[in-house]
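Undergrad: please find the sequence and the predicted model below.
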Amino acid sequence: MSTYTEQELRSAPRVNAQDTFAPLKKVETPAHIIKSDAEAIEIAHKLAGEFIRHAGLRDSEGILPIKEIDAYSQSGLWGINIPKAYGGAAVSYATLAEVIKIIASGDSSIAQITQNHLALNAHIALDGTEEQKKDLFGLVLKGYRFGNAFSEKNSKNVAAFETKLTDHGDFVTVTGEKFYTTGALLAHLVPIVAVNDEGKGFLVFTDRQADGLTVINDWSSFGQRTTASGSIKIEQVKVAKSRVIPVDAFDTPTAAGAISQIIQAAIDGGIAKGALEDTITFIKNQSRPWIDSGKEKASEDPFTVSAIGHLVIKLHAAEALLERAGKKIDEALISPNETTVNAATLATSEAKVLTTEIAIEATNKLFELAGTRATLKAHNLDRHWRNARTHTLHDPVRWKYFHIGNYALNQISPPRHPWN
């Protein structure tokens, strides 16, 4: 991937421009189709190596990662959890978590933009009709991207949806407002969560160019800046009934919640990995040893060496739990029942706890170990902490501890929803 030219830097669209954002052009060249787990990991490493080159610049300048997202979806990684029967690789969820962690270690905002798309692939597999699977999976394999219009900033909680769906027979209309719409700005289709008069939830796969759909570039968070997770206005948007999928996956034991959560955990693991790698590089090349250590290099300071060892161990523990959770999800998909789904949900919760903790600890320790010069604006290393602090707020891990303990002590199953 080429570097940014001066002209590109001057003209590149920025985040939080407080304007409506025109849809990107339709896919012209079919995406690559990945065939195996090994190929998915190989491509992820290649892309992460490219994404990391200008991750700090994109963050500091607020540059939307348009050409990076194009390269990402064209690589085929956005279709790796599509079932083989529909042309996908159906990789293990342990592999999917590894792919997302690798991408997030290069640029966690880019990794997050994939999050809802991959979770939606799973929802289509669980809740879609045969024709909907053929249609939507076919688009993904061509390189189409799903955004999202799920959460609502002013509702009483994350699961209280006020966006309304009205059924007109062959089509529906949708009206409402959404926020935290990660991926929608750069998407080709924007799935909207809406409820009918009975409170039943639906996913409405809306064309990004649909009349009445307005995506606003107003994401102002201090972290995960270039996800552009701003707002959407939905004004009597008309969508064919064939693109409407009922949300049924949480009514029975399925791995839907664990799938959504393992992707979130993998992003946090990637943030920790990237921060630890930058910490080690900075200590070896720029930090000074503390005067009392008697050492010539900061990398020889015994307390620094021990602290790095502590972080490495915690990161490896989090990675091990990610892999274990992925395997439990695979088992739940093969044989969905209360036992397997509980095991997948709880294993993923354990992974989410450790990836959250190591993301925050590693990004904080970076400055303690690298020293004051690591805080200089030129390095922009604070992006790691800002990204970790922002992304780990997606769902509170304090509740993960509770659900894990409640199952261990009282055999009470954890709740089933996208945040667990």
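TA: Done, it's in.
Undergrad: make it CA atoms for all contacts and neighbour counts henceforth
TA: Fine.
Undergrad: how far does stretch 57-67 stretch from start to finish?
TA: End-to-end distance for stretch 57-67, by CA to CA, to the nearest Å: 14 Å.
Undergrad: can you point out the buried residues in it?
TA: Across stretch 57-67, burial judged by 16 or more other CA atoms under 10 Å covers 57, 58, 59, 62, 63, 64, 65, 66.
Undergrad: with stretch 75-86 instead?
TA: The neighbour-count check on stretch 75-86 (16+ other CA under 10 Å) flags 75, 76, 77, 78, 79, 80, 81, 82, 83, 86 as buried.
Undergrad: what helices or strands is the longest strand along the chain leaning on?
TA: Using DSSP state E to define each element, the chain has its longest strand at strand 231-240. Packing contacts for strand 231-240, counted by 3 or more CA pairs under 8 Å, 6 or more residues apart in numbering; DSSP states H and E, involve strand 171-178, strand 201-207, strand 213-217.
Undergrad: check which element follows it along the chain.
TA: Once strand 231-240 ends, the next helix or strand along the chain (criterion: DSSP states H and E) is strand 244-246.
Undergrad: now do that next one: distance to the chain's middle.
TA: Counting by CA atoms, centre = their mean, to the nearest Å, strand 244-246 is centred 22 Å from the centre of its parent chain.
Undergrad: name the helices or strands packed onto it?
TA: Counting by 3+ CA pairs under 8 Å, 6+ apart, strand 244-246 packs on helix 108-127, strand 201-207.
Undergrad: need the contact list for residue 414.
TA: Residues in contact with residue 414 (CA atoms under 8 Å, 6 or more residues apart in numbering) are 342, 345, 346, 403, 404, 407, 420.
Undergrad: and the helices in this structure?
TA: Counting by DSSP state H, residue ranges of the helices within the chain are 6-11, 37-51, 55-61, 66-74, 93-106, 108-127, 130-142, 256-285, 302-334, 338-370, 382-391, 397-410.
Undergrad: can you list the ones you listed in JSON lines and add distance to residue 198?
TA: Below are the helices of the chain laid out as JSON lines (distance: least, CA to CA, whole Å):
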{"stretch": "helix 6-11", "distance to residue 198": "47"}
{"stretch": "helix 37-51", "distance to residue 198": "42"}
{"stretch": "helix 55-61", "distance to residue 198": "43"}
{"stretch": "helix 66-74", "distance to residue 198": "37"}
{"stretch": "helix 93-106", "distance to residue 198": "34"}
{"stretch": "helix 108-127", "distance to residue 198": "19"}
{"stretch": "helix 130-142", "distance to residue 198": "24"}
{"stretch": "helix 256-285", "distance to residue 198": "23"}
{"stretch": "helix 302-334", "distance to residue 198": "30"}
{"stretch": "helix 338-370", "distance to residue 198": "27"}
{"stretch": "helix 382-391", "distance to residue 198": "33"}
{"stretch": "helix 397-410", "distance to residue 198": "29"}
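Undergrad: comparison target, given below:
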Amino acid sequence: MTIRHPAQPVLARPAAPPKAIPHRIASDAEAIAVAQDFAETLRAGASKRDAERHLPWDELDAFVATGLWGISVPRAYGGAGVSAGTLARVTAIIAAADGSLSQIPQNHYYSLEVLRVGGSEAQKRFFYDRVLAGERAGNALAEIGHKDFKRRTRLYREDGGWRVDGTKYYCTGAIYAHWIPTLVSVEEDGASRTQIVFIPRTAPGVSIIDDWDGFGQRVTGSGTVRFDTVSVEPEWIVPFQSSFERPTTIGPVAQIIHAAIDLGIGEGAYRDMLAFVRERARPWIDAKVETAREDPLTLSEIGKVRVRLRAADALLRKAGERVDAAMANPTEETVAAASIAVAEAKILATKAGLLAANKLFELSGTSATMAEDNYDRHWRNVRTHTLHDPVRWKYQAVGQYHLNGRHPPRHGAI
């Protein structure tokens, strides 16, 4: 296969309509079982997709067909309405098989939470139905080139209708999406506010550039999206800023998925490390043992990785419980507790994922660095993904909360 280097960006083609109605998952237990089965089908091709930067169109169609992209749709609207902990566990299971594939639906789930919190009844019914029919949401949230965090992408009225103009970057999932939830700035009563607009991928004026060239998460399709006087319907505009002016779980839900991705990538690296040490690694000469699996220092380090991953998993499960409690009863206290629990899980998932990816090489030896195995994808993926938001700020948020009783700020990065 010819490798297309990211230095040669191209206009991305729109996603094809869903080929079939996805399976309708009915419970948390079924969601986890389906994820485990599907992960096995992903694992074999993950290295090749990464090495060749082969965008996983077929794999995504299969992913959607499992029904996993609809599990966070509330039961009242036909979905499984799984817990936040289950959503995180499903994400980690997929990430252990393919880190990139697990990140692609992150903003899909995020947008469904934005919809649950701030959308009208009509908007919920429409977009949840589209998701259960197999349509995917991506994202166009981030902007670059400015030191502040003001949104330059505008929603404005022209000729009696609504229009969107602007450019977004790091748009994970947008290439594969049928809808692109887009963060916009709109002038209302003399003040600027932010909203989310669910924009159809095929709307005139929408163009996506496949220009993501990060060394990790290579097939997430996290490129550039441009909007050139795109006409949008008022029914596609979902309140956003107002959802952060009161306690809601949009931020914790977004962040628990990110933590799960980091944990899952670490679990994938750990799995490959165990296999390599068992089957191919040699013991250090001073160990005076026959196999690497008997090397006492290797055993000690493997134990450390295992404990760190299990600790991160335990914090992730606890965070899921806190997020579920906040979703059921969103108050200042419950949402703050959820945000802090997720921050704690994110800190440890970051550390555990990076540790596992590093120890894969340290304990396996030089032969583990061969390009044929492509084990470096684990480190590249977890290092790239853990840069989404700095854990150094999560430490201080945790400290402020527990020492001074100060609640963390409400936004998508806590």
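TA: Received the coordinates, thanks. Owing to the predicted nature of the structure, the values given are computational and were not obtained by experimental measurement.
Undergrad: mind checking the TM-score on these two?
TA: Comparison of the two superposed chains (TM-score structural alignment, normalised by the length of the second structure) gives a TM-score of 0.97, and 410 aligned residues with a CA RMSD of 1.3 Å.
Undergrad: coming back round to it: identify the residues contacting the longest strand of the first structure?
TA: Here strand 231-240 of the first structure makes contact (CA under 8 Å, 6+ apart) with 149, 170-181, 204-206, 210-219.
Undergrad: mark which of these are buried, thanks.
TA: Among the contacts of strand 231-240 of the first structure, the ones that count as buried by 16+ other CA under 10 Å are 149, 172-181, 204-206, 213-219.
Undergrad: check the contacts of residue 414 of the first structure and tell me the two furthest apart.
TA: Checked with CA to CA, those reach their widest spread between 407 and 420, with 13.7 Å between them.
Undergrad: the residue mapped onto residue 184 of the second structure from the first structure: neighbouring residues, count only.
TA: Matched by TM-score structural alignment, residue 184 of the second structure corresponds to residue 194 in the first structure. By the criterion of other CA atoms under 10 Å, residue 194 of the first structure has 25 neighbours.
Undergrad: contacting residues for residue 194 of the first structure?
TA: When the contact criterion is CA under 8 Å, 6+ apart, the partners of residue 194 of the first structure are 161, 162, 163, 164, 165, 174, 201, 202, 203, 204.
Undergrad: what's around the aligned partner of the fifth one in the second structure, how many residues?
TA: Per TM-score structural alignment, the equivalent position to residue 165 of the first structure in the second structure is residue 155. Neighbour count for residue 155 of the second structure, taken as other CA under 10 Å: 27.
Undergrad: also residue 145 of the second structure?
TA: Residue 145 of the second structure: 6 surrounding residues under other CA under 10 Å.
Undergrad: which one in the first structure is aligned with it?
TA: Mapped onto the first structure by TM-score structural alignment, residue 145 of the second structure lines up with residue 154.
Undergrad: and if you look at residue 81 of the second structure?
TA: Aligned by TM-score structural alignment, residue 81 of the second structure pairs with residue 90 of the first structure.
Undergrad: what count of nearby residues applies to its match?
TA: Counted by other CA under 10 Å, the residues lying close to residue 90 of the first structure total 20.
Undergrad: would you check the span in the second structure matched by the longest strand of the first structure?
TA: Using TM-score structural alignment, strand 231-240 of the first structure pairs with 224-233 in the second structure.
Undergrad: just the buried positions in the matching stretch, please.
TA: Within stretch 224-233 of the second structure, the residues that count as buried by 16+ other CA under 10 Å are 224, 225, 226, 227, 229, 230, 231, 232.
Undergrad: and for the second one, nearest residue in space, chain neighbours not counted?
TA: Just to be clear, that refers to residue 225 of the second structure. For residue 225 of the second structure, ignoring the flanking residues on the chain, the nearest one in space by CA to CA, 6 or more residues apart in numbering is residue 208 at 4.5 Å.
Undergrad: the one you found touches residue 11, doesn't it?
TA: Yes. Between residue 208 of the second structure and residue 11 there is a contact at 5.8 Å, judged by CA atoms under 8 Å.
Undergrad: buried among the contacts of residue 194 of the first structure? Make that a ChimeraX selection.
TA: Selection of the buried residues among these in ChimeraX, burial being defined by 16+ other CA under 10 Å:
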select :161,162,163,164,165,174,201,202,203,204
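Undergrad: give the equivalent position in the second structure for residue 344 of the first structure.
TA: Using TM-score structural alignment as the criterion, residue 344 of the first structure maps onto residue 338 of the second structure.
Undergrad: my guess is its match contacts residue 319. True?
TA: Yes. The pair residue 338 of the second structure / residue 319 is scored as a contact, 6.3 Å apart, by CA under 8 Å.
Undergrad: that older thread, who's more crowded, residue 407 and residue 420 of the first structure?
TA: Using other CA under 10 Å, the more surrounded residue of residue 407 of the first structure and residue 420 is residue 420, with 24 against 14.
Undergrad: quick check: that one vs residue 268 of the first structure, distance?
TA: Distance from residue 420 of the first structure to residue 268 of the first structure, counting by CA to CA: 16 Å.
Undergrad: can you check residue 198 of the first structure too?
TA: Going from residue 198 of the first structure to residue 268 of the first structure by CA to CA gives 37 Å.
Undergrad: and the two? which has more neighbours close in?
TA: Per other CA under 10 Å, whichever of residue 198 of the first structure and residue 268 has more neighbours is residue 268, with 34 against 6.
Undergrad: quick one: contacts for that one?
TA: Residue 268 of the first structure sits next to 101, 104, 355, 356, 359, 388, 391, 392 when contact means CA under 8 Å, 6+ apart.
Undergrad: list the contacts for the counterpart of residue 253 of the first structure in the second structure?
TA: Using TM-score structural alignment, the equivalent of residue 253 of the first structure in the second structure is residue 247. The contact partners of residue 247 of the second structure, by CA under 8 Å, 6+ apart, come to 330, 331, 332, 335, 410.
Undergrad: over to residue 42 of the second structure?
TA: Residue 42 of the second structure makes contact with 59, 97, 98, according to CA under 8 Å, 6+ apart.
Undergrad: please list which of those are preserved in the first structure.
TA: Retained in the first structure (both residues aligned by TM-score structural alignment, their matches' CA atoms under 8 Å) from those: 59, 97, 98.
Undergrad: find the nearest non-adjacent residue to the first one, please.
TA: This points to residue 59 of the second structure. Per CA to CA, 6+ apart, closest to residue 59 of the second structure is residue 42, 7.6 Å.
Undergrad: the one you found matches what in the first structure?
TA: Using TM-score structural alignment as the criterion, residue 42 of the second structure maps onto residue 51 of the first structure.
Undergrad: okay, the contacts of residue 414 of the first structure in JSON lines with distance to residue 329 of the first structure next?
TA: As requested, the contacts of residue 414 of the first structure are exported to JSON lines (distance: CA to CA, whole Å):
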{"residue": "342", "distance to residue 329 of the first structure": "10"}
{"residue": "345", "distance to residue 329 of the first structure": "8"}
{"residue": "346", "distance to residue 329 of the first structure": "10"}
{"residue": "403", "distance to residue 329 of the first structure": "18"}
{"residue": "404", "distance to residue 329 of the first structure": "16"}
{"residue": "407", "distance to residue 329 of the first structure": "18"}
{"residue": "420", "distance to residue 329 of the first structure": "13"}
